[in-house]
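**Student:** here you go, sequence then predicted model.
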Amino acid sequence: MQPSLSQEQLQEALQKSAQPGQYARQFLEQEQARLNQAFETTDIQVLVRARAELVDRVLIAAWSLFGLAGREGVALVAVGGYGRAELHPCSDVDLLVLLADDPSQPVRDGLERFVTFLWDIGLEIGHAVRTLDECVELARADITVATNIMEARTLAGSDRLREQLEDRTGPEHMWDSAAFFAAKWEEQTDRHRRFNDTEYNLEPDIKNAPGGLRDVQMIAWVAKRHFNADSLEALVDVGFLTREEYGVLRKCLDTLWEIRWQLHVLTERNENRLLFDHQRQLATRLGHEDSDANLAVEHFMKGFYRVALALSVLNEMLLQLFDEVILRANEPEQVRPLNRRFQVRNDYLEISHPDVFKETPSALLETFLLMAQNPDLKGIRAATVRSLIFHRRLINDAFRADPANNALFMQLLRSPHSLFSLLRRMKRYGILGKYLPEFGGIIGMMQYDLFHIYTVDAHTLLVIKNMRRLRYEDMREEFPLAVDVFYRLPKPELLYVAGLYHDIAKGRGGDHSELGADDAIAFCQRHGLTPWDGKLVAWLVRNHLTMSVTAQRKDISDPEVVYEFARKVGDLVHLDYLYVLTVADINATNPTLWNSWRASLLRQLYTETKRALRRGLNNPVEKQDWIDETRDEAMKMLVDRDCDAGAIETLWANIGDEYFLREAPRDIAWHTEALLQRDTPDDPLVLIRESSQSVLAGGSQIFIYTPDTRNLFSATVNALDSLGLTIMDARIITSADGFSLDTYIVLDEHGTPIGEDLARIEQIRKTLTETLKHPERFATTVSRRMPRRNKHFDVPTRVVISNDLTNDRTAVDIQTLDRPGLLAHIGRIFMRFELLVQNARIATLGEKAEDVFFITDLNGEPVSDPALCQQLQQTLIQELDDKNGQS
């Protein structure tokens, strides 16, 4: 696409204009608008080069405008991406003013006005003014400078200067192929490390992250240095790329260019990060639409992640190939056979001849099994990787149904070595997604939220990794119970199959647990597992969320909750497998999700369920037995501390059974002793300690004893929020004589208990005590802003109200956008409706709050009026959705 004015016409127009800067700015804006309008109908390669040509014309005209054209010993040179004639709407324009010697004063003056002009017309320029000798010295010292010079082209002035620079900085004089490759590989390794060595970041950088534009440029730079190839396609002619690989590379590069073009247009700046702020709009701009199962933004990001993975694998394979075949071609080799199909060359696995996979397709799986059986191998040779990728097309229905191939895959799952890393290799090379098409469907699939920070395929393999880690004793400190349980599993491979399939049906619509269970059964039948094994795996997939939901959203201090969960589990074998799967799953979902509190909830549920199973499902524990046992244990502890039994009984007489059902004996003893010994009975009592001293290990306990008031919950949670504490659990119990005995489990902003920070503990105690002296003065104050990422999510409020008939209270299940001050606001709504919060389970999952409140009316009765329930539901939805719209 040619600009509307030729070079000569533009130069003449600038010379004649009274305001050349304004003219040039308007020309750029009009021409860029024309390019943007052509996006739908024009090849992106044409647009990218048209943008570069547009800028060329403006720069050349400006060079002439300021009297620099025709000057001897000075040249205007495009470098970097601009040197490749590749520009996006807001890309930096990298320029080198190349001088033969120090410039004269007229040249200095002209250059100064030239650079100022470019900034004034809105170009983002990166420029350097250097002599030829300076450039040579800098290139010798800095690989980045040497790389930029490789892509230089002359825009104006002496082309001979650039040719001299190119010659003096060529591989004959500095940075030969080996040195250049080593430096660039180290540079790439450092760059990838900054992005956690993954293509799957939530807000990926399409330029610098693994699988981004830099990885394509890396291939081109290394090959250009060695082959002097001027384009990616030229690498096919020199045998470095196959025609098919070039096609994949070109298609992926075009996709990234299209995304980057629209990202620049949308943000009006040189933005390369796919922030949540932009992902939805980009999806729409690039033609994606919502489907029944997935949002448009999820379709868009899945396509991006697949492109990034493909580029990353190509980059890895080609650079390894370059290293092996070109740089190490003359090194001595040690080759030993493994079998008729494979051999080991210098500690790397390779096929024994080029037609191995064609003649024996099962060798596609055997490759990875041999890697598992020979843990000393450093990797797979690049040529074998290339052959694997090419021949993966041989994996079809007949291949998948072949018992020999099924046996190979099960051998891999039973291997003691490197299962996660090999499954990850199989995914990267496209083998796993072909062998298990259902897994292929989730590769690159993302869920548009802050809870699931990995794509479904990456999460799935991390689950396997977490399971494998439990084999090691050094994991015992972090996962003591899980390590013990893992060792008892009779067939760990069943756990791995459940891990592979637990989320495999996401994105299809419907219940992914049920659909995944069907897939798992089919897998087990095809791979020769017994019917009992298949049923266990399917049960685990179907119920993989049950334990975490029960632990986090139900009152597991209630024996009936434990009994119902035990009935669903049925026996200790199912409990053991489910516990390990749950621990591995939570840890692979989001690093911030697993904390000491969630660990303690799962441990408590596991322990109580195991006890219930041993007692027998036909012999459930009675609530009164539980209460009596708790009172007796607490009394024994207190008497051992020389507390007066009569005073204890007098204090407990007005508290009620609910307290002894919900609290642990050690905590009751702690509370009681403090209540009996306090010096100021009219002031609120606030106790704080690590809950690791009780069965509620994993958070900090805050116990409050104070006269009950309607706004007590709101005032308390607002004070805790202002202190930067996250509430994980709340128990609110009102005694017969009008006092509230409340226990809050909290974590600090880092997701850890408060610890032994005495100053911090005293600050919390003082703030709460002052708040609770006059809770009626409480007013919601939100000092913290909503996190940037949360603002870009539409989380419509859902409220489900049901009666918990067993415990005579009403459950209010609220799902809404998380934001500072949320709990205090909900508490004020309950107060307005004259409702009391008796218990609460608090969970924040990414941008979403999923909280359950157990409430009663002022008489301690469930809310039985349907009209009141409907009004409460509507008020919560309306007010919390109004909050969604606020910053």
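**Tutor:** Structure received.
**Student:** use CA for all of it now, contacts and neighbours both
**Tutor:** Noted.
**Student:** wait, is Gln552 part of a helix?
**Tutor:** Yes - counting by DSSP: H, G, I helix; E, B strand; the rest coil, Gln552 is found in a helix.
**Student:** that one and Phe853, how far apart?
**Tutor:** Relative to Phe853, Gln552 is positioned 13 Å away (C-alpha to C-alpha, to the nearest Å).
**Student:** could you do Val216 as well?
**Tutor:** Val216 is 53 Å from Phe853, where distance means C-alpha to C-alpha.
**Student:** these two: which is more packed in?
**Tutor:** Phe853 (24 against 20; other C-alpha atoms under 10 Å).
**Student:** contacting residues for that one?
**Tutor:** Contact partners of Phe853, counting by C-alpha atoms under 8 Å, 6 or more residues apart in numbering, are Ala811, Val812, Asp813, Val837, Gln838, Asn839, Ala840, Arg841.
**Student:** out of those, which is nearest to Ile521?
**Tutor:** Asp813 (33.8 Å; C-alpha to C-alpha).
**Student:** now do the SS call for the closest residue to that closest one other than its chain neighbours.
**Tutor:** Nearest non-adjacent residue to Asp813, counting by C-alpha to C-alpha, 6 or more residues apart in numbering: Val852, 4.4 Å away. Counting by three-state DSSP, the backbone at Val852 sits in strand.
**Student:** how many other residues sit next to Val852?
**Tutor:** Neighbours of Val852 under the rule other C-alpha under 10 Å: 24.
**Student:** and what of the one 4 residues further on?
**Tutor:** When counting by other C-alpha under 10 Å, one arrives at 23 neighbours for Thr856.
**Student:** where does it fall, secondary structure wise?
**Tutor:** Thr856 is part of strand 848-857 when elements are defined by DSSP states H and E.
**Student:** also this one, for the comparison:
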Amino acid sequence: MASISAEELKGELAAGRSGLIDSALARTLDPQGLRSAMTELFDLVLGRLATHAGIVPGSGFALCAFGGLGRREMLPYSDLDLVLLYDGGRAGELQATADALWYPLWDSGLSIDHSVRTPEQCLALAAEEPKVALSMLEVRHIAGESSLCDKAASGARTAWRKVVHSKLDELVEQIAVRRRRSGAIAHRTEPDLKYGEGGLRDAQILDALAAANVANEAIAVIPGGPGRGALEARKLLLDVRTGLHLVGGKPRDILHAQFAADVARLLHYDDRFALARDLSNASRTIAFATDLGIRTARGAIPRRGIAAIRRAPARRPLAEGVVEQGGEVVLARGARPERDDSLLLRVATASARHGIPISAGTLRRLADGAPSLRNESSQVYHDNLVSLLGTGEAAIDVIETLDRSGLWDRILPEWAAVRDLPSRSAVHVFTVDRHQVQVVAEATRLATDVSRPDLLLICALVHDIGKGRRRDHCELGAELTSVICARLGMPERDAERVVTVVRHHLLFAKTAASRDAADPATAEEIFVRLGTRDRPTFELLVALTEADSRATGPGVWTPWKAHVHSTLATTCSAFVDDVAPGAPELSAADGPAVTANIRISKGAYATRYVLEAEIDGGTGGLADVLLVLAARGIEVVQAQTLRVEQGEAGEIHRVRAEISTLFGTPSDPALVAQDLRALSSSTVRSRLHSKVDRRQQEAWTAARASPRVWFEPGDREEAGSDPRSGLLRVRSADRPGLLAEMIGACRAAGVEVEWSRAETFGEFVADTLHVSGISDAPGGSERLVAAVRAMLPSPLPEAEENR
């Protein structure tokens, strides 16, 4: 049997490849043209080699390619992935044929991954291992019996369609392991173009799902989405990897910094940062398309056996106009995105809070109909956005989904300027947009350090929004933030605080690093620069500084830095202006009372209502009313209560509260009163507590921030002050029925709540209760504080350690 020599093979490949590489380096041949030409070169050479080895039509043998050559995406220094197929006969010729094929390839110095199998053996192996199944989907005939290759290729596709439902979970786990090992291309200084999240391996998953007819790259084509489609994104990654081979002179998958500038020039980019931005966009598009495709594939897989005759999955309500169906967030049947300004944010919040992804169909409906936020919008936008941001880490993937769908621009059109923008600092591990979202996640861990967690989350989201332009990003960011705050319908005073913190968000860190943190003059300088001594503003600045540092990268927030910042914060605290909360002024509610003196009227927007009540029974009666409301799915957003002595008639609590429902209208006051009358029964009380417990387990995310509770005694030197009274201050993550539990704890301790001010900011609360009647025994206030703290949501131990 004649054979081509290794030297001849090596010379032919070297000459052809050298000429193509020179043309590509001279930029007379673009990367895609180079890949096509390289594929043709190897097809020609391998075809000649196979013919010399006797692999011809009628021989019972076939040479097939998979991998890059199989996909016609041959790179300059890619490995060769080949399989020699035979029909099971001619066993005596098999060894000689294989030797004639493989030895010249080995001796030529080529790196090859090769095997010898029958089509049936290939299919059996593919049935056992998803990686083999995926590679078999790319098999392409090079030489010999085309029927053997067709049998393997068509059999692989048929088998894949049959087993995709059973292999999908294993495939998803392999994807997760690979992504954890290689990281995300978008956020790596030296990204792995092949194995990283959003890389070429992810793109191949989409091809495999398309081959099974369960999803394809078009699944992620959302009208108005940013950047390129999945196919274009894949081409860019291939072009970058091709350029990396060219400038690196060998097979490379990781775009090391030393090659980035040369690759950028080869691909006609101004610099490596421009390339990094496009690469980030492309990889995030592929990752989004892959994840969306997998979820779509799960829904497209036909149910079998008993599951096939069951009814469609139940729809579980999550929020007004939002339900869960089949493990995804979808719109309720009556939802109308074009008529509901806040539906987009409610969908996002429900997804983050419950850990359920948004369906592709829902994203398309929102893209088609959800309006952009208008200028001078109502408070509803601010409230819903804060609720989304308050979910912390859970919000990251949801915001990424909105961003890749073009929906995030409708909430923050200013985001486009920082999308995929690479940081110029080596210590930053994320792009600017992703960094800001990470700062939000870090800020949720510090939310109980500030009196206004809602403003902290907004500051975190937009603090670097001015980057990427030829101006001081702090000053430009402050200007843009002013526009954003107006669009979110924020009160003027709150907007001033956010704008001030964004303008000076680097002030605290720079001062701590360059001045004596314990020197009062240093503190004075900070307040002069800040232009205010307002305590909430100062708290926001300190917390944002820490969150920003923690989100920058590992090792940036060090124990030494934490110590210096804490020292400076303590020094500054003596110079801030404090405004003590005062008792609310609540007069008897106007209008006729509706059953048990409880009135509920419409509030500022849908799902918000105003409750006014006069409650008999002192603190115990107040706790009972709050318990009933929580059991009926009614949450207190803001509340003021005042205890009023009625002389011989006893006492009442006047209440004015802004309340919220997840969906629908709140219960009729008559039903609330009915539950109140029945609370004398321990069975009824237990039933209501069980309802609240169930809501806590089903409908709320884990706490991210450690609760803070402290007692501020009354002024003992003030005439008429009661030494057994004072302010109980609480900052905590929220959960259903929390205010009822806290006031119930006061009741159990024999303490009266004289008045209270309760505020909910998304996932967090900041409450002040003026209490009296604390025990004269030593440690009375400490026991009350401990009792309240024990019932508050606390982070998991790992989250506490990370803090």
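**Tutor:** Looks like it arrived, so ask away. As the structure is a computational prediction, the values presented were derived from the model and not from experiment.
**Student:** quick one: TM-score?
**Tutor:** Put the two chains on top of each other and the TM-score (TM-score structural alignment, normalised by the length of structure 2) is 0.64; 566 aligned residues with a C-alpha RMSD of 3.5 Å.
**Student:** so what's the residue count around the residue in structure 1 that Thr189 of structure 2 lines up against?
**Tutor:** Matched to structure 1 by TM-score structural alignment, Thr189 of structure 2 sits across from Leu202. Leu202 of structure 1 is flanked by 19 other residues according to other C-alpha under 10 Å.
**Student:** sorry, back to before: shared neighbours of Gln552 and Phe853 of structure 1, which are they?
**Tutor:** Arg841.
**Student:** in structure 2, what residues pair with the helix or strand just after the strand holding Thr856 of structure 1?
**Tutor:** Past strand 848-857 of structure 1, further along toward the C-terminus, the next helix or strand under DSSP H and E is helix 866-884. Mapping helix 866-884 of structure 1 onto structure 2 (TM-score structural alignment) gives no aligned residues.
**Student:** just checking, what packs against helix 866-884 of structure 1?
**Tutor:** Other helices and strands packing on helix 866-884 of structure 1, by 3 or more C-alpha pairs under 8 Å, 6 or more residues apart in numbering; DSSP states H and E, are strand 798-804, strand 809-817, helix 822-832.
**Student:** return the set of buried residues in that helix.
**Tutor:** Residues of helix 866-884 of structure 1 classed as buried by neighbour count (16 or more other C-alpha atoms under 10 Å): Cys869, Leu872, Gln873, Leu876, Ile877, Leu880, Asp881, Lys883, Asn884.
**Student:** okay if I get those as TSV plus distance to Trp539 of structure 1?
**Tutor:** Formatted as TSV, those follow (distance: C-alpha to C-alpha, whole Å):
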residue	distance to Trp539 of structure 1
Cys869	36
Leu872	38
Gln873	35
Leu876	37
Ile877	36
Leu880	37
Asp881	37
Lys883	40
Asn884	38
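**Student:** which of these lies closest to Tyr435 of structure 1?
**Tutor:** Asn884 (44.1 Å).
**Student:** just checking, that closest one touches Gln815?
**Tutor:** No - the pair Asn884 of structure 1 and Gln815 does not pass the contact test of C-alpha atoms under 8 Å, sitting 12.0 Å apart.
**Student:** which residue ranges form the helices in the stretch 201-350 of structure 2?
**Tutor:** Here the stretch 201-350 of structure 2 has its helices, by DSSP state H, counting those that start in this stretch, at 230-248, 257-266, 272-300, 343-354.
**Student:** by contact count, what packs against the last one?
**Tutor:** Helix 343-354 of structure 2 sits against strand 315-319, strand 322-325, strand 328-331, helix 379-389, helix 393-404, with contacts defined as 3+ C-alpha pairs under 8 Å, 6+ apart.
**Student:** highest average neighbour count across these?
**Tutor:** A comparison of these by mean neighbour count, using mean count of other C-alpha atoms under 10 Å, puts strand 328-331 on top with a mean of 26.
**Student:** and that one, how far out from the chain's middle?
**Tutor:** Relative to its chain's centre, strand 328-331 of structure 2 lies at 17 Å (C-alpha atoms, centre = their mean, to the nearest Å).
**Student:** in structure 1, which residue range corresponds to that strand?
**Tutor:** So strand 328-331 of structure 2 sits over residues 348-351 in structure 1, by TM-score structural alignment.
**Student:** that stretch: average distance to aligned residues in structure 2?
**Tutor:** Once fitted to structure 2, stretch 348-351 of structure 1 is off its aligned match by 2.2 Å on average (mean C-alpha distance after the TM-score superposition for structure 1).
**Student:** just among the contacts of Phe853 of structure 1, which is most surrounded?
**Tutor:** Neighbour tally across those (other C-alpha under 10 Å): the maximum, 28 neighbours, falls on Val837.
**Student:** got a list of what the residue nearest to it when sequence neighbours are not counted touches?
**Tutor:** Closest residue to Val837 of structure 1 apart from its sequence neighbours, by C-alpha to C-alpha, 6+ apart: Ile855 at 4.5 Å. Counting by C-alpha under 8 Å, 6+ apart, Ile855 of structure 1 touches Arg809, Thr810, Ala811, Val812, Leu835, Leu836, Val837, Gln838, Asn839, Pro862, Val863.
**Student:** what residue in structure 2 is paired with Arg269 of structure 1?
**Tutor:** Checking TM-score structural alignment: Arg269 of structure 1 goes with Lys250.
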